[in-house]
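A.B. asks: Predicted model and sequence follow; I will ask about them next.
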Amino acid sequence: MTDRRTALKWTASLVAAGLLPMTPLHAQDVLKVGFVYVGPVGEAGWTFAHDLGRRALEAAFPGKVTTTFIESVAEGADAERVIRSLAQDGHRVIFTTSFGYMDSTLKVARQFPKVVFQHATGYKTAANAGTYDVRTYEGAYLAGVVAGKMSKSGKLGVVGSHPIPEVIRNINAYTLGARSVNPQATTRVVWVNSWFDPGKERQAALTLLAQGADVLMQNTDSPAVLQAAQEKGAYAFGWDSDMSAYGPKAQLAASEIDWSVWYKKVVGEVLAGNFEPRQQVWYGLKEGAIDLKRLGAMLPADVAPLVEARRQGILDGSRPIFAGPLRNQAGKEVVAAGQAMSDADKLAMNYYVEGVEGSVPGGK
């Protein structure tokens, strides 16, 4: 289990200095792995997806791994206390699964140099603390393709959590996917400034629906958006996991994350004694960490083949999502014709692309 993003290896000098335990466990030892969750596990969404990854990890290494998870941990001082407690209790690998855990993870990592820390979605690292992420914008783009085909009004809505690059990137990708099949489609965003607040999420969804949006996406953790869409006869998507149980008539598809891909890799290396520390890991469709699944029966027959064609275009590089000519909301070119946006620019995204209405709080 680890936090999100791609590839710098720790040097052998760290091992030689004794900063990391790179020898395999003795046969009788069981590796303790800890997880810190920002919301309740529940049965859908971000934290639920992480917990599915945790369970898959245990299943992959029977008798060799034991896991602990602490749910609904507030970002800030509470997170630091919980992370430190896991380290003190002998957990050799600790996954902290929310952006707001970043500074707390780094602080505790410095105090426990022989523990492997992985922080999801952040950008700050240390010798024994890397970050991991999933390219959720790839799932958002494919959802946008479906939304563009299904919207009758051409007005789409997104319930946003926090205005950080990760979320802005998903909103932009969703809009680009929709405009690839309906160039006149527009997206409006309502921010709730929380990862998990069903009441605020529901109110935001109802506001968007009242403004004419008929297909919603979210970057929040509860199924409240999907439930609101079903109540009003609109459509929405499962986010981070399948949410169809909460709105079977409304869920067009689900953008699902599989965290186990990375969790099993990291823990397998630690068990074998050949763990290769990475500072940043960013997995996507290529690695099987994200995909748009469970396309609904209400979709026209041409939608599934279209989604598959776009998926293959992302995989083989023939149709990158953030490709030029691409302009921001103000009309400024951010990617030239014939070029594709770099990962560095994706990670720093703080603006809306053309087609998104309103403005990014504190952005451009």
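C.D. replies: Looks like it arrived, so ask away.
A.B. asks: alpha carbons only for contacts and neighbour counts from here, please
C.D. replies: Noted.
A.B. asks: Please name the residues that touch residue 151.
C.D. replies: Residue 151 makes contacts with 214, 215, as judged by CA atoms under 8 Å, 6 or more residues apart in numbering.
A.B. asks: before we move on, what about residue 347?
C.D. replies: Contacts of residue 347 (CA under 8 Å, 6+ apart): 165, 166.
A.B. asks: contacts for the helix or strand residue 200 falls within?
C.D. replies: Remark: residue 200 resides in helix 198-210, with elements defined by DSSP states H and E. The contact list for helix 198-210 (CA under 8 Å, 6+ apart) reads 157-159, 188-192, 216, 220, 222-225, 227-229, 232, 234.
A.B. asks: Tell me which entries of these lie within helices.
C.D. replies: Applying DSSP state H to those, the entries found in helices are 224, 225, 227, 228, 229.
A.B. asks: Do I have it right that the third one meets residue 248?
C.D. replies: No. Contact status for residue 227 versus residue 248: not in contact, 9.2 Å apart, counting by CA atoms under 8 Å.
A.B. asks: And the two? Which one has more around it.
C.D. replies: In this view residue 227 and residue 248 are compared by other CA atoms under 10 Å, and residue 227 has more residues nearby, 25 against 16.
A.B. asks: One more to weigh against that first structure:
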Amino acid sequence: MRKGLVLLVLALLMAVGTAQAAEKKMKVGFVYVSPVGDAGWSYAHDVARKAIEALPDVEVKYLEAVKEGADSERVFLKMARNKYDLIFGTSFGYMNPMLKVSKKFPKTVFMHCSGYETSKNMGNYFGRMYQARYLSGMVAGAMTKSNVLGYVGAFPMPEVIRGINAFTLGARSVNPKAEVRVVWTKTWYDPAIEKEGAKSLLDVGADVIAQHQDSPGPQEAAQERGVYSIGYNTDMSSFAPKSHLVAPIWNWTPFYMEVLQSVKDGTWKSGSTWNGLAEGVVDLSPMSDMVPADVQKKVLARRDEIKDGSYVVFSGPVKDQSGTVRIADGTEPSDQDLLKMGWFVEGVIGTTK
């Protein structure tokens, strides 16, 4: 009888231990503005999510195609009420809704991508994608024959404007005659609208199409017309293999793992993180064989210079569209200047509205 009682107690203790271990699993949520698909912005974040999901002590959930604004607030609120330890919101328009929810749930850590607001338990993060944009611009500038580069942009906001400017500076560093024509779609993800935007640029002579959009629609339009394209977010070469030259890409896994570990350790602190080529958050996809070897060599050499800090993308002198010097010779803009950039550099044809 006594032996049976001991075994029963041991069994109960093991059951309690197992339950406690299960309860200790860290709950992590991801919220995406577009469908995950197999390429693009949300897909790049989801690659990191899958790496986290493979960890034994983490429970992960994601929601895709969540609209910015009220819809996202409801999602963040539900996750917080369900006692998620860490929530990533991966679109600019999630910033204010996440900030609002963060103040109601101080025990949850919130991380917002691409914004600037913080609270005691909400940080923000992004990557210096403009560095990779510059490099892709070098490729585009070297490959154009018409000297007209098309750029399909989502919204006229600093993040996108900064990327267009860097792309233009890169293109004109190897081809001073290159100009960049911009169209705005006013959407992050709408393949049909993105494709039509690219077609409008092709109609005015663009023979390389670049994009700040989530889908490969612009590249498909370029391939259909027999011209080149520059992707974004992930390597999109499979969607337009006869057109795709290169893509500025994201690698969120190391950063997300770092954030996760800091929350586990209790060392996480609110703040702003803006990593670049040096930290591996942004990079270039492999360049197509269509890009000549000498061009690839020049681009990769500049990539190394940006990584080690010996070359700064927005080092002056830099002029705006009107020819006015915005960044003086021998100077560099501060991060705050870059984060609020609202003007186009010389060589861009389009408006910031």
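C.D. replies: Right, received. Where do you want to start? Bear in mind that the values here come from a model prediction, so they are computed numbers and not experimental data.
A.B. asks: coming back round to it: and the contacts of helix 198-210 of structure 1, which of them are buried?
C.D. replies: Among the contacts of helix 198-210 of structure 1, the ones that count as buried by 16 or more other CA atoms under 10 Å are 157-159, 188-192, 216, 220, 222-225, 227-229, 234.
A.B. asks: Where in structure 2 does stretch 71-85 of structure 1 fall?
C.D. replies: Aligned using TM-score structural alignment, stretch 71-85 of structure 1 spans residues 64-78 in structure 2.
A.B. asks: ok now that stretch, how far from the chain's centre?
C.D. replies: Centroid separation between stretch 64-78 of structure 2 and its chain, computed with CA atoms, centre = their mean, to the nearest Å, is 19 Å.
A.B. asks: Contacts for that stretch, please.
C.D. replies: With CA under 8 Å, 6+ apart, stretch 64-78 of structure 2 has contacts from 31-36, 42, 87, 91, 93-94, 96-98, 101.
A.B. asks: Out of the residues you listed, list just those in strands.
C.D. replies: Counted as lying in strands by DSSP state E, out of the contacts of stretch 64-78 of structure 2, are 31, 87.
A.B. asks: Residue 143 of structure 2: which of the contacts of stretch 64-78 of structure 2 is nearest?
C.D. replies: Lowest distance from residue 143 of structure 2 to the contacts of stretch 64-78 of structure 2 (CA to CA) belongs to residue 42, with 29.0 Å.
A.B. asks: hey, where'd the helices end up in the stretch 251-364 of structure 1?
C.D. replies: Secondary structure of the stretch 251-364 of structure 1 (DSSP state H, counting those that start in this stretch): helices at 260-272, 303-316, 343-347.
A.B. asks: just those: most buried one?
C.D. replies: Ranked by mean neighbour count, these are led by helix 260-272 with a mean of 20 (mean count of other CA atoms under 10 Å).
A.B. asks: What is it packed up against?
C.D. replies: Judged by 3 or more CA pairs under 8 Å, 6 or more residues apart in numbering; DSSP states H and E, the packing partners of helix 260-272 of structure 1 are helix 46-60.
A.B. asks: can I assume residue 63 of structure 2 is in contact with residue 31?
C.D. replies: Yes. With contact defined as CA under 8 Å, residue 63 of structure 2 and residue 31 form a contacting pair (5.1 Å).
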